[in-house]
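>>> Just to be clear, the model below is a prediction. Sequence and coordinates:
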Amino acid sequence: MLINNDFTELAVVKNNEYQWHSSPQVGIERVYLDRIGEEVARATSLVRFAADSIQPRHTHDGGEEIFVLSGTFSEGDKDYPAGYYLRNPPGSEHQPSSRTGALIFVKLRQMHSDDKSIIRVNTQNHANWIETQGTQRCPLFSNHYEDVYLQRFPANNVWHCELERLTELLVLSGDISIEGEHYDEGSWIRFPADSSLKICIGQQGAKLFVKHYELA
């Protein structure tokens, strides 16, 4: 399966374009944002857990990156409510579940083999945010290959970006416009390297998940 697999081109999935696909586990569905492979794949997805759904314990050879969008996501006896960022390195294993239901943003098999970081960040904790040039940023992870953070903008702001690396945006709240195209909450956008952007923030402000990276 190949979905948005050309990383030299712009890729977009808006929230009104979601196509939900059943997974092998009952109660768990996915929206494929980009994907290379079948059930075992390099993939970026939205994953929806129904209440009391559970996956078998498994290992991710290329690591797994998760942002909890709503509900409460669990790994074993650890609960992570909306706003948590999780990073499980290559070779790690876990048993995902949700007692109450959850929606998560997931990136699978995209880490470099030397990445050993186990990260848990509660972005609802104000202490994790910093002020930067009139906006607010919550750093999530950074190394030689990638830089991941949340960025919160006031209403009617403009963000000028010179992107040296591949960059993904997920609109967590509010809305943005880029070159006249409007993106509401839930929209996912991937820009190729060496892009130059002018991002216009809507009247309600916006909060974005941002990831700059090199392909592993």
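Everything's here; your move.
>>> all contacts plus neighbour counts: C-alpha atoms, from now on.
Will do.
>>> What's the end-to-end length of stretch 21-31?
6 Å (Cα to Cα, to the nearest Å).
>>> what does that stretch rub up against?
Residues from elsewhere that reach stretch 21-31 (Cα atoms under 8 Å, 6 or more residues apart in numbering): 18-20, 45-51, 53-55.
>>> Buried members of the residues you listed into ChimeraX, please.
Filtering those down to the buried ones (16 or more other Cα atoms under 10 Å) takes a single ChimeraX command:
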select :45,46,47,48,49,50,51,53,54,55
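>>> out of the contacts of stretch 21-31, which are inside strands?
Within the contacts of stretch 21-31, residues falling in strands by DSSP state E are W20, S45, L46, V47, R48, F49, S53, I54.
>>> Out of those residues, which is nearest to G202?
Proximity of these to G202 was ranked by Cα to Cα; the top entry is L46 with 23.8 Å.
>>> dump the residue contacts of the closest one.
R30, V31, Y32, L33, L103, I104, F105, V106.
>>> so of those residues, which ones are in helices?
Using DSSP state H, the subset of the contacts of L46 located in helices is empty.
>>> what about versus this one:
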Amino acid sequence: MLQIRSDYATRAVVRPGDEAFVPSPLAGVERLMLDREGGEVARATTIVRYAPGSRFSAHTHGGGEEFLVLEGTFADEHGTYPAGTYVRNPPGSSHAPSSAEGCVLFVKLMQFDPEDRERKVIDTRSAEWFPGLVDGLTVLPLHQFGSESVALVRWAPGTVFQPHTHFGGEEILVLEGTFEDEHGAYPAGTWLRSPSMSRHHPFTRSGCTILVKVGHLPA
């Protein structure tokens, strides 16, 4: 059983170039493993890359699947999902995914609350953004269930957020620009996970867009 950054009480950062893609069991599909607990069926956070014309065999997500299409177009028998599409497939859902043109996904598996049964598909390119808690922030809410919250957040250049503590932790994928805090700078493509009750003082000098999930990690 693989154990990759599976201590959720420890801060984890993976920057571009820190890890390499590895082949999946199916030709044309590669994975960059960010965290993982288990074998082929696992609780996992992964960047998945589909070569043009590749497909994955039909399978069921017993613990649910959440993904954001980063590049290209992903598809299954339920629809076609271009870059910028956010999807939640609840526990027990199944599909046979493929990509005619190729695509890159940010995927989280087996991380649903068992009571969270809503399937969700959001085209973030056309969804409505809202003002954030401080000047310079705009927010696109994606999901809320119990203590868990998922959103896209845009930071204008020079934006500074107040220092704060994360009850239930925080996980970020930097999509554009450079996100920063007192611990370092995180360029586009960086994934970081901060444990429950961690604290930081985030800001950006250049501006950035991040995918952020909070309240989902064990105390």
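Arrived safely. The structure displayed is predicted, hence computed values, not measured ones.
>>> Give me the TM-score for this pair.
Put the two chains on top of each other and the TM-score (TM-score structural alignment, normalised by the length of the first structure) is 0.95; 214 aligned residues with a Cα RMSD of 1.3 Å.
>>> coming back round to it: quick one: which of the contacts of stretch 21-31 of the first structure is nearest to W129 of the first structure?
Nearest to W129 of the first structure among the contacts of stretch 21-31 of the first structure is L46, at 24.7 Å by Cα to Cα.
>>> Against Q204 of the first structure, how distant is that closest one?
On the measure of Cα to Cα, L46 of the first structure and Q204 of the first structure end up 24 Å apart.
>>> Centre of the chain to stretch 166-184 of the first structure, how far?
Remark: stretch 166-184 of the first structure is offset 13 Å from the chain centroid, using Cα atoms, centre = their mean, to the nearest Å.
>>> Hmm, I typed the wrong one, I wanted stretch 154-168 of the first structure.
16 Å.
>>> Output the contacts of L46 of the first structure as TSV; include the columns neighbour count.
Converted to TSV, these look like this (neighbours: other Cα atoms under 10 Å):
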residue	neighbour count
R30	21
V31	18
Y32	19
L33	24
L103	22
I104	23
F105	21
V106	19
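>>> With distance to H144 of the first structure as added columns, please give the residues you listed in a markdown table.
Formatted as a markdown table, the contacts of L46 of the first structure follow (distance: Cα to Cα, whole Å):
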| residue | distance to H144 of the first structure |
| --- | --- |
| R30 | 30 |
| V31 | 29 |
| Y32 | 27 |
| L33 | 25 |
| L103 | 29 |
| I104 | 26 |
| F105 | 23 |
| V106 | 21 |
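>>> From those, which land in strands?
The strands, defined by DSSP E, take in R30, V31, Y32, L33, L103, I104, F105, V106 from these.
>>> which residues sit in contact with the fourth one?
I take that to be L33 of the first structure. Taking Cα under 8 Å, 6+ apart as the test, what L33 of the first structure contacts is I3, N4, V13, A43, T44, S45, L46, W188.
>>> surely the second one meets A11?
Yes - contact status for N4 of the first structure versus A11: in contact at 6.2 Å, counting by Cα atoms under 8 Å.
>>> Please list all residues in contact with the residue nearest to the spatial centre of the second structure.
Nearest to the mean C-alpha position of the second structure, by Cα atoms, centre = their mean, lies F106 at 5.1 Å. Shown in contact with F106 of the second structure (Cα under 8 Å, 6+ apart): T45, T46, I47, V48, F67, L68, V69, L70.
>>> again, only this time at 6 Å
T46, I47, F67, L68 (Cα atoms under 6 Å, 6 or more residues apart in numbering).
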